[in-house]
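*Asks:* Build me a structure from this.
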Amino acid sequence: MNFTKPFINEAWDRLGFTEPMPVQAEAFPPLLDGKDVTIEAPTGTGKTLAYLLPTIEKIDASNDRIQVVIVAPTRELVMQIQTVAQRFTEKGDVRIASFIGGVELKRQIDRLKKKPHLIVGTPGRLVELIEKKKLKLHETHMIVLDEADQIIDSGLTEAAERIIKHTAHEHQIVLVSATLTDTLQEWAAPFLKEPAHVQIERAVSAQVTYGYMLTTRRYKPELLRRLSHVDNVKALAFINNRSFLPPLRGELDKMKVNYRMLDSLKGKRERVETLREFRKGDYPLLITTGLAARGLDIEEVTHVVHFDLPESIDDFIHRSGRTARGNAAGTVLSLVTDEDLTHLKSFARQLGVELKELEIYRGDVIEKRIEDKRPVVKRPANKRGPRR
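*Replies:* Have a look, this model is predicted:
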């Protein structure tokens, strides 16, 4: 690494990084040159560091104003970005602060008194602070919109626009997403000036096994129970709608399954604790919705489980990307009914991956065994010949 701030290079080495990942190698130069940049790359390819390190590099620590604002759609993603930023500024002089909803406003206003150089927050809370004239961004020269497609899908475009309009006249915008949809590009076009486009093609890791278990809706909780007993499992299961969480909780509690649920409506403290315990391995199964887990980076997830098959292939890719991070191996397991299987096979064809039918056998997830189907040989009856 050749950043001018020594603490960035020191952290890079200390954290065990070697060569930049492709998205980082392509994004660093235009970002350091001050260009607007759009970054389109699949989940798990290193997008956060792709924009974060050049951002930190360009901060003037002698200026006490907020110079960078990173906007993210969920509280979990905000906290995750802050954690990564703090790892790379631990031995430096760049100050970081985060701002999210569900936390007492006064406490977050107090954080602004410490004069952070870089802030990361959810759109609603940042706008709230701007309206109260507590957050001043007139010297902010860089704006990053992470998971920008989700900002659009969640109806947060007006808040994002207000944040951008309160920054310095001459600013740099970074748009980051796994998928740059037509809607997103149309919305962002007025804000971008001849942006450099960094695109990493969707790639299917050879380390991932894509499999399914053919089942019924009623039997799916039992499969989660059995999966939770697999040796060294760390499974992240997705359902499509949070209204399905309470009945599923009832089923799993009856079966005394060791699990937790990450619910987007729960308080910040509870959700942070849930994630901390899962990362530590205190329980083997975490159940969530796609929105609640958007952008989460959890190491060593062995299995991503599609308890409900998502409607779109992009959601399938987002969720599946939570396993096999870096060079690790992982399994993407879809629990499907007969009706779902056609939909899943369509995803597999589009991704160019082989689907395997799996089963849980003797405490492990394996390819479904072929039953012994040797033909039964009917032996002719022992016909006695005529008595002599």
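*Asks:* For the rest of this, base every contact and every neighbour count on C-alpha atoms.
*Replies:* Fine.
*Asks:* contacting residues for the residue nearest to residue 40 when sequence neighbours are not counted?
*Replies:* Once flanking residues are discounted, residue 40 sits nearest to residue 199: 4.8 Å by Cα to Cα, 6 or more residues apart in numbering. Neighbouring residues of residue 199 by Cα atoms under 8 Å, 6 or more residues apart in numbering: 23, 39, 40, 41.
*Asks:* among these, who's most crowded?
*Replies:* With neighbours taken as other Cα atoms under 10 Å, the top of those is residue 39, carrying 26 neighbours.
*Asks:* which element is that residue on?
*Replies:* strand 37-40 (DSSP states H and E).
*Asks:* which residues are in contact with that strand?
*Replies:* With Cα under 8 Å, 6+ apart as the criterion, strand 37-40 contacts 23, 27, 30-31, 47, 173-180, 195-200.
*Asks:* gap between that strand and the chain center?
*Replies:* The chain centroid and the centroid of strand 37-40 are separated by 17 Å under Cα atoms, centre = their mean, to the nearest Å.
*Asks:* measure the residue nearest to residue 40 to residue 336 for me?
*Replies:* 32 Å (Cα to Cα, to the nearest Å).
*Asks:* Residue 148 and residue 174, how far apart?
*Replies:* Taken as Cα to Cα, the span from residue 148 to residue 174 is 10 Å.
*Asks:* Give the residue from those two that has the larger number of neighbours.
*Replies:* Per other Cα under 10 Å, whichever of residue 148 and residue 174 has more neighbours is residue 148, with 28 against 22.
*Asks:* got the contact list for the more buried one?
*Replies:* 72, 73, 175, 176, 177, 184.
*Asks:* and what of residue 299?
*Replies:* Taking Cα under 8 Å, 6+ apart, one finds 279, 323, 325 in contact with residue 299.
*Asks:* So which of the residues you listed belong to helices?
*Replies:* Judged by DSSP state H, the contacts of residue 299 include residue 279 as members of helices.
*Asks:* Just give me the closest of the contacts of residue 299 to residue 331.
*Replies:* The nearest member of the contacts of residue 299 to residue 331, counting by Cα to Cα, is residue 323 at 7.0 Å.
*Asks:* Return the distance of stretch 338-348 from the chain's centre.
*Replies:* 23 Å.
*Asks:* Alongside the first, I'd like the structure of this one:
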Amino acid sequence: MNENSESTISNNEASFASYNLSSEITRALDTLGYKSPTPVQQQVIPQALAGHDITVKSRTGSGKTAAYGIPLCQMMDWEESRPQALVLTPTRELADQVKEDIMNIGRFKRIKAAAIYGKQPFDRQKRELMQRNHVIVGTPGRVMDHIEKDTIDLERIKYLVIDEADEMLSMGFIEQLEKIIRELPTERVTMLFSATLPQDVERLCHRYMNDPVDIEIGSPGDKRQTQIEHRLYRVSEKAKAALLQKVTVVENPDSCIIFCRTKDNVDAAAAHLERLGYPVNKIHGGMEQDDRNRVMNEFRMGKFRYLVATDVAARGIDIDRITHVINYDLPMEKESYVHRTGRTGRAGQSGIAITFATPFEDKFLNAIERYIGFELPVAEVPSDYAVGEAQASFDKKLRDRPVAKKTKGEELNADIMKLYFNGGKKKKLRPVDFVGTISNIEGINADDIGIISVQETVTYVDILNGKGSKVLQVMQDTTVKGKLLKVQKARTDR
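*Replies:* Now for the predicted structure:
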């Protein structure tokens, strides 16, 4: 079955209400601003809810994470204490983003997700995996580490999602993927998502999936040419820095990612823009993970407008309203062009993708153009006159304070207070003990209680609907399972 059509359900007819989702899920979708399902969501959600294995080939920026995140949250059994779903992603940044998206969608159902990946303390992840987690999101290498050390429980996994499968292949994860799959229960639903579908990935599907439904939305050749304007500048390597300055002055982007091939090139380009006074930061694989997370979060929030990055920022990362992508270095792999330029023109918005190509890169450029199905239009280098005309407007935007962007979950989390209790598993406390105690407070019911994280010696409880202050006050003098616990508002970085 191949659903190679965006017209099976028109956007006018499509509605999340037609999927019979729980009130907790629909409430979260409403708060998150999900108005109507995108074409890939229209095709995937009913098939996933029906328990079918699925392969999905869909362009980046089409809403794939919610396409599987919504049915996963709908199908999770909150009372089950062992993980029920495993989502595999190629990069740490994508793992964090998927975890956040799933917890936002499942917020009112109290769905808890954990993200595990390399360059993070193993013992900290081990402790988190000992808690109740409905969904585990991870990179194949670190998931395999936990399997080998017997610190991850996969016996109750009913759903496997392989996200950005083509990137898994290019990063050499296929062998690890197969090892992980062999550790999972055979009775499960498997969903595979990819912007492209190389033969190795197709073979993986057919080997480990049960009569999968094949869904294809669009193709590289029709990659939203109406939404993304592509431009090519012919330039020598030495002239790139000067061209970058000219192009950014004339374009004057609101938000821009500049892609380089190596971390050294990222460092050099970022330093160049910093000397020019640009609001700029950088991200590459040589940085500590906490620093990478901080930079990505600040970019999402609009604290700076220019991000210089290697391809770690090209895969699946969803940041609203990126107006421009600049390929400062031409990607060596044709698929990377699709992933990089897919950071702009997302969710129906327009965007501009600008590529610099040197005279020695025609082979790679030709491969990209064959792959996407059209030639990149060659643009004239901006004249000094054009740059001079644009300079005043550019300088004004440079002086203006950036407008802070709202994150997806900001409105969702506005009425939530996280409470800290100084008691956990060692005091024989369980989530149900906190639900029972807190829901007995006058004016509070189970719908006002969010995610509960019971750890060895402490517990964190999300109180919803603006009722946190009341619960905090009452719980100062209320026992949980006969124990009076110290309670306070938790730090926001927990």
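*Asks:* Any idea what the TM-score is?
*Replies:* Taking TM-score structural alignment, normalised by the length of structure 1 as the basis, the two superposed chains have a TM-score of 0.86; 364 aligned residues with a Cα RMSD of 2.3 Å.
*Asks:* circling back: ok, and the contacts of residue 299 of structure 1 in structure 2?
*Replies:* Checking the contacts of residue 299 of structure 1 against structure 2 (both residues aligned by TM-score structural alignment, their matches' Cα atoms under 8 Å), the contacts still present are 279, 325.
*Asks:* Just send the contacts of residue 299 of structure 1 back as CSV, with neighbour count and distance to residue 156 of structure 1 too.
*Replies:* Shown next, in CSV, are the contacts of residue 299 of structure 1 (neighbours: other Cα atoms under 10 Å; distance: Cα to Cα, whole Å):
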residue, neighbour count, distance to residue 156 of structure 1
279, 17, 29
323, 28, 28
325, 22, 29
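*Asks:* As CSV, the contacts of residue 299 of structure 1 with distance to residue 79 of structure 1 would be great.
*Replies:* Listed next are those as CSV, based on distance: Cα to Cα, whole Å:
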residue, distance to residue 79 of structure 1
279, 14
323, 20
325, 19
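*Asks:* quick one: which of the contacts of residue 299 of structure 1 is nearest residue 208 of structure 1?
*Replies:* Closest to residue 208 of structure 1, out of all of the contacts of residue 299 of structure 1 and judged by Cα to Cα, is residue 323, at 7.9 Å.
*Asks:* Identify the residue of structure 2 aligned to that closest one.
*Replies:* With TM-score structural alignment as the criterion, residue 323 of structure 1 lines up with residue 344 in structure 2.
*Asks:* Check whether residue 330 of structure 1 really touches residue 323, as I assumed.
*Replies:* Yes: when contacts are counted by Cα atoms under 8 Å, residue 330 of structure 1 is listed as touching residue 323 (5.4 Å).
*Asks:* Now the common contact residues for the two.
*Replies:* Any residue near both residue 330 of structure 1 and residue 323 by Cα under 8 Å, 6+ apart counts here, and that gives 208, 301, 302, 303, 304.
*Asks:* Among those, which pair sits farthest apart?
*Replies:* Pairwise distances across these (Cα to Cα) peak at 11.6 Å, for the pair 208 and 301.
*Asks:* Which residue of the two possesses the greater neighbour count?
*Replies:* Between residue 208 of structure 1 and residue 301, counted using other Cα under 10 Å, residue 301 has the larger neighbour count: 24 against 21.
*Asks:* Quick one: map the more buried one onto structure 2.
*Replies:* Using TM-score structural alignment, the equivalent of residue 301 of structure 1 in structure 2 is residue 322.
*Asks:* Would you map the helices across structure 1?
*Replies:* Per DSSP H, structure 1 carries helices over the ranges 6-14, 22-32, 47-57, 75-89, 105-112, 123-131, 148-153, 157-165, 182-188, 220-228, 245-254, 268-280, 313-320, 338-351.
*Asks:* Can you give me the buried ones in the third one?
*Replies:* Meaning helix 47-57 of structure 1. 47, 48, 49, 50, 51, 52, 53, 54, 55, 56, 57 (16 or more other Cα atoms under 10 Å).
*Asks:* circling back to that earlier point, who touches the match of residue 301 of structure 1 in this structure?
*Replies:* Taking Cα under 8 Å, 6+ apart, one finds 254, 255, 256, 257, 343, 344, 345, 351 in contact with residue 322 of structure 2.
*Asks:* Isn't residue 328 of structure 1 up against residue 300?
*Replies:* Yes: between residue 328 of structure 1 and residue 300 there is a contact under Cα under 8 Å: 7.3 Å.
*Asks:* who has more neighbours, the two?
*Replies:* Just comparing residue 328 of structure 1 and residue 300: by other Cα under 10 Å the higher neighbour count belongs to residue 300, 19 against 14.
*Asks:* Looking at the alignment, what corresponds to residue 217 of structure 2 in structure 1?
*Replies:* Match for residue 217 of structure 2 (TM-score structural alignment): residue 200.
*Asks:* mind checking how far the nearest residue to that match once chain neighbours are set aside is from residue 197 of structure 1?
*Replies:* Nearest-residue entry for residue 200 of structure 1: residue 41, 4.8 Å, with adjacent residues in sequence omitted and distances by Cα to Cα, 6+ apart. Distance, residue 41 of structure 1 to residue 197 of structure 1, using Cα to Cα: 11 Å.
*Asks:* With residue 188 of structure 1 instead?
*Replies:* The value you get for residue 188 of structure 1 to residue 197 of structure 1, if Cα to Cα is used, is 13 Å.
*Asks:* list the buried ones in stretch 206-224 of structure 1?
*Replies:* By neighbour count on 16+ other Cα under 10 Å, the buried set for stretch 206-224 of structure 1 is 208, 209, 210, 211, 212, 213, 214, 220, 221, 224.
*Asks:* From what I see, the fourth one and residue 358 are in contact.
*Replies:* In other words, residue 211 of structure 1. Yes: between residue 211 of structure 1 and residue 358 there is a contact at 5.9 Å, judged by Cα under 8 Å.
*Asks:* centroid residue for structure 2?
*Replies:* Centroid-nearest residue in structure 2: residue 97, 3.2 Å away (criterion: Cα atoms, centre = their mean).
*Asks:* residue in structure 1 matching that one?
*Replies:* Residue 97 of structure 2 maps onto residue 80 in structure 1, by TM-score structural alignment.
*Asks:* So that match is in contact with residue 294, correct?
*Replies:* No: assessed by Cα under 8 Å, residue 80 of structure 1 is found out of contact with residue 294, at 11.0 Å.
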